[in-house]
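Trainee: here you go, sequence then predicted model.
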Amino acid sequence: MSGLLYGVGLGPGDPELVTLKAARLIAAADVVAYHSGTHGRSIARSIAAALLPRGVIEEALVYPVTTERTAHPGGYRGAMVDFYDSSAERLAVHLRAGRTVVVLCEGDPLFYGSYMYLHDRLAPSFVTEVVPGVTSVSAAAAVAGKPLVRHEDVLTILPGTLPQPELARRLADTQAAAIMKLGRTFPAVRAALAEAGRLDEAWYVERASIPGQAMIPVRDVDPGAVPYFSIILVPGADRQVGDASADGAVAQPVPPVARTDPAELFVVGLGPGPERWITPEVTDVLAIVDHIVGYAPYVDRIPQRAGLRRHASGNTVEVDRARFALDLALAGERVAVVSGGDAGVFGMASAVFEAAQDEIYSGVRITVLPAITAAQAVAAAAGAPLGGDYAVMSLSDRLKPWDVIADRLRKISESDLVLAIYNPGSRTRATQVALAKQVLLEHRSPETVVVIGRSVGRPGESVETTTLGRLDPAAIDMQCLLIIGAGGTLVSGDRVWTRRFVPAPQPVG
């Protein structure tokens, strides 16, 4: 009969924070395993030292590398994969012999804990149980005496090893944060806090719950004296019960500081993919505005910097988003509304003008900056299918009925125009590509050239050429843009292009 495997959390360091269950399991273990650095000293073992039973088998799992270089052909990752494979096999020998194995883990086993990599390898084959422990985040908050989150606040846990721009973006987009894995990453983390405007509210906690613990403002920390076992806390706002935002009401934005500049709102497109497709004009505007407003995935593409406030929202609330941006601009703030692709092509520009019909916004100048749109990106990747006359349509029926879409598809098809189709399908619109194909085939040959562009300019990009007859609607989703060719659309090798000329119609009779 196989033995039992326990992943046991020991808390952040103070032996008195070990749970009763963890202590009981350690005292009854046949085998106790623990990780250590190349120096051989194990923090986990030192926490549990007084609990180890007499005669217990100890398995010291010594990392082959920590921060130094490795000669392993697979680099650091390859060395660690081999290490966990061999460590798991060492423990599997005991488990097959029917022994109870306890793996010690400081903090919580499944919260950045080393145990999880053994769990991945052993849990499919042996009976396992994970015993949670007090995390370093909880311990640091207790040391600081500062509540991290209140009411509907969002807490984000961030590794300090993230790139600085990514750290800054995530810090700006959350109410509260804890940043782990500091040490050599501290200078970049401090810079990210400053870019996000969170430096003055950030606290540094070192060696929480053990001798030598300390808490000081991050701005006062010596970057050269930061150990790995330290953490930064950015508490949420100190709101009291009874505040409007504490009682579940929608929090209102902090009133902007009024400026004397004329009110202006920029509406900009970010292009369909990589940063290099963003125009210099748009880049210049994004560098001077104080507020970015948009659908969350597009806001996420804007690097965070000091003084920039980001206002992300979900899909389908375009007009509400536009009003929010106009209100900021009306108060004199510098604001940019962002869209993917070109803001004027199924983007936010039209929604902004719709909202701006309200007379209260008559004093706001709206400036729309052009950008590459998805049809251009897919066409360029395929060749030149938009080289002649073409039409652009969205298959989404959220803002227009399907009968209107079908009628327009027929008229475009009758006119022999190349057609670029946006928003072809989604989880809630699974039938529309098939319906559109059926309508187009009323007037187009099944051999009509079709280009399917998926995630062009982004990871996973693909461009496929097929025909209208062979088009598989089930393979199309919101990551795709379709280009339906016309009579003059040809395929030359792997390139698709449309003739610039159209023959004059021959007289009848």
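Mentor: Yep, it's here. Numbering: from 1, shown residues only.
Trainee: C-alpha from now on. contacts and neighbour counts both.
Mentor: Will do.
Trainee: how about the strands in the stretch 251-400 of the chain?
Mentor: 264-269, 291-295, 309-313, 335-339, 365-369, 383-384, 390-394 (DSSP state E, counting those that start in this stretch).
Trainee: tell me which of those strands sits nearest to Ala176.
Mentor: Of all the strands of the stretch 251-400 of the chain, strand 309-313 sits nearest to Ala176, with 15.2 Å by Cα to Cα.
Trainee: give me the buried positions along the helix of greatest length in the chain.
Mentor: Longest helix of the chain, by residue count under DSSP state H: helix 75-96. Residues of helix 75-96 classed as buried by neighbour count (16 or more other Cα atoms under 10 Å): Tyr76, Ala79, Met80, Phe83, Tyr84, Ser87, Ala88, Leu91, Ala92, His94, Leu95.
Trainee: dump the residue contacts of the nearest residue to Ala486 once chain neighbours are set aside.
Mentor: Using Cα to Cα, 6 or more residues apart in numbering and skipping residues adjacent in sequence, the residue nearest Ala486 is Val418, 4.8 Å away. By Cα atoms under 8 Å, 6 or more residues apart in numbering, the contact set of Val418 is Pro385, Leu386, Gly388, Asp389, Tyr390, Ala391, Ile483, Ile484, Gly485, Ala486, Thr489.
Trainee: ok, and the most crowded of those?
Mentor: In terms of neighbours by other Cα atoms under 10 Å, these top out with Pro385 at 33 neighbours.
Trainee: let me have the strands of the stretch 251-400 of the chain in JSON lines, extended by distance to Thr161.
Mentor: Shown next, in JSON lines, are the strands of the stretch 251-400 of the chain (distance: least, Cα to Cα, whole Å):
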{"stretch": "strand 264-269", "distance to Thr161": "31"}
{"stretch": "strand 291-295", "distance to Thr161": "26"}
{"stretch": "strand 309-313", "distance to Thr161": "23"}
{"stretch": "strand 335-339", "distance to Thr161": "28"}
{"stretch": "strand 365-369", "distance to Thr161": "36"}
{"stretch": "strand 383-384", "distance to Thr161": "41"}
{"stretch": "strand 390-394", "distance to Thr161": "41"}
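Trainee: here comes the other one, which I'd like you to weigh against the first:
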Amino acid sequence: MSTGRLWGVGLGPGDPGLITVKAAGLIGNADVIAYHAGAGGKQSIARAIAADLIPAGVIEEELRYPVTTGNYDHPGGYHGLLNDFYAECERRLAAHLEQDRDVVVIAEGDPLFYGSFMYLYDRLSPRFATEVVPGVTAMAGATAAIPEPLCRHEDVLTVLPGTLPVPELARRLADTDAAVIMKLGRTFSGVREALRQAGVLDRAVYVERATRDSQQIMPAREVDPTTVPYMSIIVVPGLDRRADAAGRATRDETQIAATAEKQTGTVHVVGLGPGPDKWLSPEAGEILARVDDVIGYAPYVDRVPQREGLTRHASGNTVEVDRGRHALQLAKSGREVAVVSGGDAGVFGMAAAVFEAAEDPAYADVDINVAPGISAALAASALAGAPLGADLVLMSMSDRLKPWQVIEKRLRAAGEGDFVVAIYNPRSRSRPDQLEQARQVLLEVKAPGTIVIVARDVGRAEESLQVTTLDELDTETVDMKCLVIVGASSTRVTPSGRVWTPRFVSD
């Protein structure tokens, strides 16, 4: 068995003085020093940082990338080419380890933070003893170089790659208190646009080659995109909300002051549809393009593109009325507010919660506009064919706002009335048995062969549709991503598998 040990050693962001004592000792006593280098004959950054520590006569393994950007010819594309490269790196380093040599892979920054060592670790650690020595990250070096506090108290810091699409990067920037953006270079123009859309461009700081002699620091707004190297970082420090309550409310006060001359705004309750952007109505899109604030359950807020001037307020899944009050309060101060909901906001969505909050006389002068969306039941029905072609009932299996006894009573009545029943929120981790109980209730009043549809993730990439019967329905396969449609006695299936319910009913 080999006694060779693989070490991943972080060197810090560039200043050799930031190399840890442990890292320096390992480099000085290594049998083999390995390091990555860029394509085109560029000097290895990692080796340059550690140059004074590398002993004479040590075996060196330069792991030079075949490409960074540009044209390449490989049947597997860019990722296939890199996979071959790492396979070759694995072979070279494994040969040393099998000869009981200790191999020290030096890496700028920290080895496991956006570092190339990760890919060697994945390949070699199952076969050889492996240890990692942390290094000062590039982001820590950049933050110290500014210098400005990054996070305070409960601030959330998000580290983002600049390679994200602009709308996604802007959304994530808007949803955090502080941010660090890595991987710039050719992506910088898009990154700056995302900063602008998120409303944080003015406090974004650009740091190039942090802690090195060639270090540059400037406002991100002033950077020439054609000069940005890959080894650069954007830091967006969190706002200082320490001090007293007035300081902590700086952003809200600024918003209210900006709208002080306006009349009372409007709360728009917007249905986003089940998922695809193409199912968003023109009215909903127009509202979302002009409101000042968007409020909602976090996954729904995530679906709204970020833009300059939009403030996002994401929250958990069980505070609907609190969201409504928040929206009404913002509208009362003169802001235009969108409360977003999946599907149609009026079908088990946020519309009713907003009207519930609006029963408070304090909000009597706030207008509420409801913009409809495609309901999950309608989307699932269209996927299946036309199972909702006759009289129907929409029901939610959630017992958070009504007791199970009420659900059971209504479900039985719907079955006895021979309605088509569309079941929302069919089965969750907290109530795994209720759908099976509902099936048993329906079997008491409906035929075992009644057609049942289980539609999952309608409109999304994972979309699926199952057509079964009431007696054969496996409720264990159903979760909150599903909508279940239980047909009427007249519901039928075509030879091609489409499901429909006739509009006519005979006695």
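Mentor: Perfect, thanks for sending it. Worth saying up front: this structure is predicted, and the values here are computed from it rather than measured.
Trainee: superposing both, give me the TM-score.
Mentor: Once superposed, the chains reach a TM-score of 0.97 (TM-score structural alignment, normalised by the length of the second structure), with 502 aligned residues with a Cα RMSD of 1.5 Å.
Trainee: related to what we said a few turns ago, counterpart of the residue nearest to Ala486 of the first structure in the second structure?
Mentor: Counting by TM-score structural alignment, Val418 of the first structure lines up with Val420 in the second structure.
Trainee: and Gly74 of the first structure, by the same measure?
Mentor: By TM-score structural alignment, Gly74 of the first structure lines up with Gly76.
Trainee: how about Ala434 of the first structure: what's its closest non-neighbour residue?
Mentor: Closest to Ala434 of the first structure by Cα to Cα, 6+ apart is Pro473, at 5.3 Å.
Trainee: relative to Arg365 of the first structure, how far out is that neighbour?
Mentor: 43 Å (Cα to Cα, to the nearest Å).
Trainee: what ranges does the first structure have for its helices?
Mentor: Going by DSSP H, the first structure shows helices at 20-27, 43-48, 75-96, 115-122, 136-144, 164-172, 186-195, 280-286, 296-299, 318-330, 348-355, 374-382, 402-414, 432-440.
Trainee: can you list these in JSON lines and add distance to Gly9 of the first structure?
Mentor: Converted to JSON lines, these look like this (distance: least, Cα to Cα, whole Å):
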{"stretch": "helix 20-27", "distance to Gly9 of the first structure": "7"}
{"stretch": "helix 43-48", "distance to Gly9 of the first structure": "9"}
{"stretch": "helix 75-96", "distance to Gly9 of the first structure": "18"}
{"stretch": "helix 115-122", "distance to Gly9 of the first structure": "9"}
{"stretch": "helix 136-144", "distance to Gly9 of the first structure": "11"}
{"stretch": "helix 164-172", "distance to Gly9 of the first structure": "28"}
{"stretch": "helix 186-195", "distance to Gly9 of the first structure": "26"}
{"stretch": "helix 280-286", "distance to Gly9 of the first structure": "46"}
{"stretch": "helix 296-299", "distance to Gly9 of the first structure": "36"}
{"stretch": "helix 318-330", "distance to Gly9 of the first structure": "45"}
{"stretch": "helix 348-355", "distance to Gly9 of the first structure": "49"}
{"stretch": "helix 374-382", "distance to Gly9 of the first structure": "50"}
{"stretch": "helix 402-414", "distance to Gly9 of the first structure": "57"}
{"stretch": "helix 432-440", "distance to Gly9 of the first structure": "52"}
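Trainee: counterpart of the residue nearest to Ala434 of the first structure over in the second structure?
Mentor: So, by TM-score structural alignment, Pro473 of the first structure is matched to Thr475.
Trainee: what about its match, how many neighbours?
Mentor: 18.
Trainee: please apply the same query to Tyr230 of the second structure.
Mentor: 15.
Trainee: which residues sit in contact with it?
Mentor: Lys183, Leu184, Gly185, Arg186.
Trainee: is the last one in contact with Val228, as I believe?
Mentor: Translated: Arg186 of the second structure. Yes. The pair Arg186 of the second structure / Val228 is scored as a contact, 7.3 Å apart, by Cα atoms under 8 Å.
Trainee: counterpart of Arg460 of the second structure in the first structure?
Mentor: Aligned partner of Arg460 of the second structure by TM-score structural alignment: Arg458.
Trainee: look up how far Ala374 of the first structure lies from that match.
Mentor: 11 Å.
Trainee: check Pro187 of the first structure too.
Mentor: 39 Å.
Trainee: over to Thr498 of the first structure?
Mentor: Distance from Thr498 of the first structure to Ala374 of the first structure, by Cα to Cα: 18 Å.
Trainee: of the two, who's got more company?
Mentor: Ala374 (26 against 21).
Trainee: check contacts around the more buried one.
Mentor: Ala374 of the first structure makes contacts with Gly271, Pro272, Gly341, Asp342, Val456, Leu481, as judged by Cα under 8 Å, 6+ apart.
Trainee: close enough to count as contact, the second one and Gln376?
Mentor: No. When contacts are counted by Cα under 8 Å, Pro272 of the first structure is not listed as touching Gln376 (9.3 Å).
Trainee: looking at those two, which one has more neighbours?
Mentor: Pro272 (24 against 18).
Trainee: separation between whatever residue of the second structure lines up with the more buried one and Leu18 of the second structure?
Mentor: In the second structure, the residue matched to Pro272 of the first structure (TM-score structural alignment) is Pro274. To Leu18 of the second structure, Pro274 of the second structure is 51 Å away according to Cα to Cα.
Trainee: Pro147 of the second structure too?
Mentor: For Pro147 of the second structure, the distance to Leu18 of the second structure equals 17 Å [Cα to Cα].
Trainee: do His74 of the second structure as well
Mentor: According to Cα to Cα, His74 of the second structure and Leu18 of the second structure sit 39 Å apart.
Trainee: for Leu383 of the second structure, same thing?
Mentor: Distance of Leu383 of the second structure to Leu18 of the second structure, computed by Cα to Cα: 60 Å.
Trainee: what does Ala284 of the second structure give?
Mentor: In terms of Cα to Cα, Ala284 of the second structure sits 53 Å off from Leu18 of the second structure.
Trainee: need the contact partners of stretch 114-129 of the second structure.
Mentor: Stretch 114-129 of the second structure is touched from outside by 2-6, 8, 36, 86, 89-90, 94, 97, 105, 107-109, 111-112, 130, with contacts defined as Cα under 8 Å, 6+ apart.
Trainee: I appreciate the help and will end here.
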